[in-house]
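A.B. asks: Whatever this is, show me its structure:
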Amino acid sequence: MDTAKNQRILTLVWAPSETRTANYARQLNSPLYFIHYLLYKRPWIAPFKYLLQAAKTFQVLFKNRPRVVYVTNPPVFAPLCVLVYCKLTGAQFVMDTHPPSLYADRWRWSVPLQRFVSRFAMMNVTDQERFKALFESWGAKALVLENPPKTPQFNAVKNEEHADRFKVAVVNTFAVDEPLDIILEAAKKLPDAHFYITGDKGLAKPGVIENAPDNVSFTGYLRGDDYWNLLNNARAVMVLTTYPYSLLGGAQDSVSLHVPIILSDQPVLREYFTSGTVFVENTTEGIVQGVRHMIENEEQLKREVTELRQIHRDKWEHNFQQLLTLIEAVK
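C.D. replies: The predicted structure is shown next:
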């Protein structure tokens, strides 16, 4: 028997990379396919690349013929393709939905499609109780799985640059919900701190990088060791959002490294990050006060974030076992 073409489970995501899905694929001992063509996050070419990605998805699925497919949403067309495959073969699928697809303006048009697809999934995975309740109100099955605290494996390199300043790593992607402008204004008022801001510099608005204060460095988009070393060398990690229900992966990565966090004061973040965290208003003065509070209470916050990591590790292992049991029951 050709076992390569009779895999029990297969994981796929329509993106060039995606940390959450990659981690779950490892936990599930599943082959992982990143299916993506053309430019990333460019809405005007989406119809063209979605056609290419749909064709590739069907090729991968019918070649490997998995009994269970773990698929990430958005975009909703990825699980739609998986649904078609499952209807034709009798396979089943798990849809892992990232919450912004349920409330962000750019995905609002797709919510009816998500509701439709979710009812056919053997399980819908989301990272918050409020969205689990939403799926269940649609008549779909749902399970809460937050991102688990990671144990990142990387070649640690000490960065002695700006050793006399309080280093803040800002996990940023130049997305619409990230208030970068107020971070730059706050940096001007915090000369004793240095801010390392991530993200593809090609996505920055004109003049943002050129006019940034001297205590700000734009790192570009970081992966692997470069990303983990940035966070590991920081004395605090900052991740801000204007979305009320976005559970920020960069903040969870910081917990994995026992580095305290500065976060926007949003409902879901308060629920998850119950210690080791400074919450700030999305204002210049709010950030300034938050960084100063972090500097003054650094040691206590470091102890707290270590305890927080273990709490979420225990919770995640319990919930993940429920998903694993469900998948293993598929014949």
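A.B. asks: only C-alpha atoms for contact and neighbour calcs from this point on.
C.D. replies: OK.
A.B. asks: The stretch 51-200 of the chain: strands as residue ranges?
C.D. replies: Taking DSSP state E, counting those that start in this stretch as the criterion, the stretch 51-200 of the chain contains strands spanning 68-73, 92-97, 123-126, 142-144, 166-170, 193-198.
A.B. asks: Determine which of the ones you listed approaches F279 most closely.
C.D. replies: The closest of the strands of the stretch 51-200 of the chain to F279 is strand 166-170. By Cα to Cα, the value is 14.4 Å.
A.B. asks: angle of the closest one against strand 193-198?
C.D. replies: 20 degrees (axes from the mean of the first three to the mean of the last three Cα atoms, to 10 degrees).
A.B. asks: Touching strand 166-170 from outside, list them.
C.D. replies: The set of residues external to strand 166-170 that reach it, using Cα atoms under 8 Å, 6 or more residues apart in numbering, is 192-198, 230-231, 233-239, 295.
A.B. asks: Separate out the buried members of those.
C.D. replies: Of all the contacts of strand 166-170 considered here, the ones buried according to neighbour count by 16 or more other Cα atoms under 10 Å are 193-198, 230-231, 233-239.
A.B. asks: Tell me the one of the residues you listed nearest L61?
C.D. replies: The shortest approach to L61 among those belongs to T198, at 34.8 Å (Cα to Cα).
A.B. asks: For the strand or helix carrying K49, which residues meet the burial criterion?
C.D. replies: Following DSSP states H and E, the helix or strand that holds K49 is helix 46-64. Under the neighbour-count criterion of 16+ other Cα under 10 Å, helix 46-64 has 46, 49-50, 53-54, 57-58, 60-61, 64 buried.
A.B. asks: Could you do stretch 212-224 as well?
C.D. replies: Going through stretch 212-224 with 16+ other Cα under 10 Å, the ones that come out buried are 212-213, 215-221.
A.B. asks: next up, for comparison:
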Amino acid sequence: MGTIATIAWVSYHRRTELLAEHLGSTLHFVSAGRQGDLLRLPWRYLVQTRRTWSILVRERPDVILVQNPPIFLALVVWAFCRSHGGGYVIDSHTGAFVSPGWARTLWLHRLLSHSALTTLVHNVHQEDIVARWGCPHFLLAYTPGDFSVSEPVSLGNGFNVAVISSFREDEPTDAVFLAAHRCPDVQFYFTGNPHILGTEVLAQKPKNCHLLGYLPYRRYVGLLRAADAVMTLTTRDHTLLMGGFETLSIGKPLITSDWPVLRDYFYLGTAHVHNTPADIAEGVRAVQADHAKLQRDILTLRDIRDEEWRQKIEEIRSVMWQGTTSG
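C.D. replies: Below you'll find the predicted structure:
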């Protein structure tokens, strides 16, 4: 069996790290400058291209797994495979399909997916898109992780909810704050950098909402383990949340948004809520009232998803090596 290199143009991404671990791949997070700085974007891509090419020349992998977005990383890897041989797999995240900026590059995504060994997609909506392109594709949602190593976190008495958050625009943070007003006996612990929140949103935060800031990963896992339930919400349809996968791996009841893809995937041990204060509060109360059953159900779902994963990772390996040997 040959070698695999995994490349992502970000400073860190847990799913990509887990995929590399499961595939026995080398892992390279190639970052440069500050994300979001559009004026320096051409410079950043140039630096990342040179670093990526240098890594690939040094390792000469048989298969390269690339995280998308940005799709331009896949373009660089396509060029490398054309000149040096080997094949590549595109791991296309939700943003590659639905974010306004990346949606404008779907024509390039389609061309590169035609040449790829396969394109990994996260849900059936994305699978339908790549299937219509006539490109090889593989649906891989849940990526299990080993969360046995963590830093103990002590929470207060009563019912505690960990809220996985980055405070981005697709998260209904204001609605969660207002929902917390309706659940004064419940403590809500938010991850993520709160400094990006506007003053109007922060003004709605009640005393039972605790902003913990960005947590080191061991402490983050400790928080999820210490909580009675975990909440991760999105206002964006067709999105499977990594926080949901982490919650499933740890085995905690989940509160997540009531989108079809999330309802279909997390169909046990989960309260699905509309992104409104009243519905979020009702979901918290439902988990609080039926906690023991939801705890058992989420463990059952984890067993089901773990078995699916074991089958899927073997199929991915087969696709990779069949593609390189036939090419």
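A.B. asks: Superposed, how do the two chains score by TM?
C.D. replies: TM-score for the superposed chains, counting by TM-score structural alignment, normalised by the length of the second structure: 0.94, backed by 323 aligned residues with a Cα RMSD of 1.6 Å.
A.B. asks: can you redo the buried residues of helix 46-64 of the first structure as TSV with distance to L248 of the first structure?
C.D. replies: Converted to TSV, the buried residues of helix 46-64 of the first structure look like this (distance: Cα to Cα, whole Å):
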residue	distance to L248 of the first structure
A46	25
K49	27
Y50	26
Q53	27
A54	28
T57	28
F58	31
V60	31
L61	31
N64	33
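A.B. asks: so the longest helix along the first structure aligns onto which residues of the second structure?
C.D. replies: Counting residues, the longest helix found in the first structure (DSSP state H) is helix 298-328. Alignment note (TM-score structural alignment): helix 298-328 of the first structure is matched to residues 291-321 of the second structure.
A.B. asks: what does stretch 8-27 of the first structure give?
C.D. replies: The alignment of stretch 8-27 of the first structure onto the second structure (TM-score structural alignment) covers residues 3-22.
A.B. asks: before we move on, what about stretch 48-59 of the first structure?
C.D. replies: Counting by TM-score structural alignment, stretch 48-59 of the first structure sits on residues 43-54 of the second structure.
A.B. asks: Mean per-residue distance, the matching stretch versus the first structure.
C.D. replies: Relative to the first structure, and after both are superposed, stretch 43-54 of the second structure has an average distance of 1.4 Å to its aligned residues, where the measure is mean Cα distance after the TM-score superposition for the first structure.
A.B. asks: what residues does that stretch touch?
C.D. replies: 7, 9, 30-33, 73, 76, 80.
A.B. asks: thinking again about what came up before, show me what counts as buried in the match of helix 298-328 of the first structure.
C.D. replies: Neighbour-count burial for stretch 291-321 of the second structure flags 291, 294-295, 297-302, 305-306, 309, 312-313, 316, 319-321 (criterion: 16+ other Cα under 10 Å).
A.B. asks: Likewise for stretch 141-148 of the second structure?
C.D. replies: Within stretch 141-148 of the second structure, the residues that qualify as buried by neighbour count (16+ other Cα under 10 Å) are 141-145.
A.B. asks: how far does the match of stretch 8-27 of the first structure stretch from start to finish?
C.D. replies: For stretch 3-22 of the second structure, the first-to-last residue distance is 13 Å (Cα to Cα, to the nearest Å).
A.B. asks: roughly how far is that stretch from the heart of the chain?
C.D. replies: The chain centroid and the centroid of stretch 3-22 of the second structure are separated by 12 Å, computed with Cα atoms, centre = their mean, to the nearest Å.
A.B. asks: for stretch 35-55 of the first structure, same thing?
C.D. replies: Averaging C-alpha positions (Cα atoms, centre = their mean) puts stretch 35-55 of the first structure 20 Å from its chain's average.
A.B. asks: Kindly report the same for stretch 262-282 of the second structure.
C.D. replies: On the basis of Cα atoms, centre = their mean, the separation between the geometric centre of stretch 262-282 of the second structure and that of its chain is 18 Å.
A.B. asks: and for it, what span of the first structure is it aligned with?
C.D. replies: Taking TM-score structural alignment as the measure, the first structure aligns residues 269-289 with stretch 262-282 of the second structure.
A.B. asks: which stretches of the stretch 151-300 of the second structure form helices?
C.D. replies: 173-181, 199-202, 217-226, 242-250, 260-265, 277-289, 291-326 (DSSP state H, counting those that start in this stretch).
A.B. asks: before we move on, the earlier item: show me what the longest helix of the first structure is packed against.
C.D. replies: For helix 298-328 of the first structure, the contact count by 3 or more Cα pairs under 8 Å, 6 or more residues apart in numbering; DSSP states H and E identifies strand 142-144, helix 249-256 as packing neighbours.
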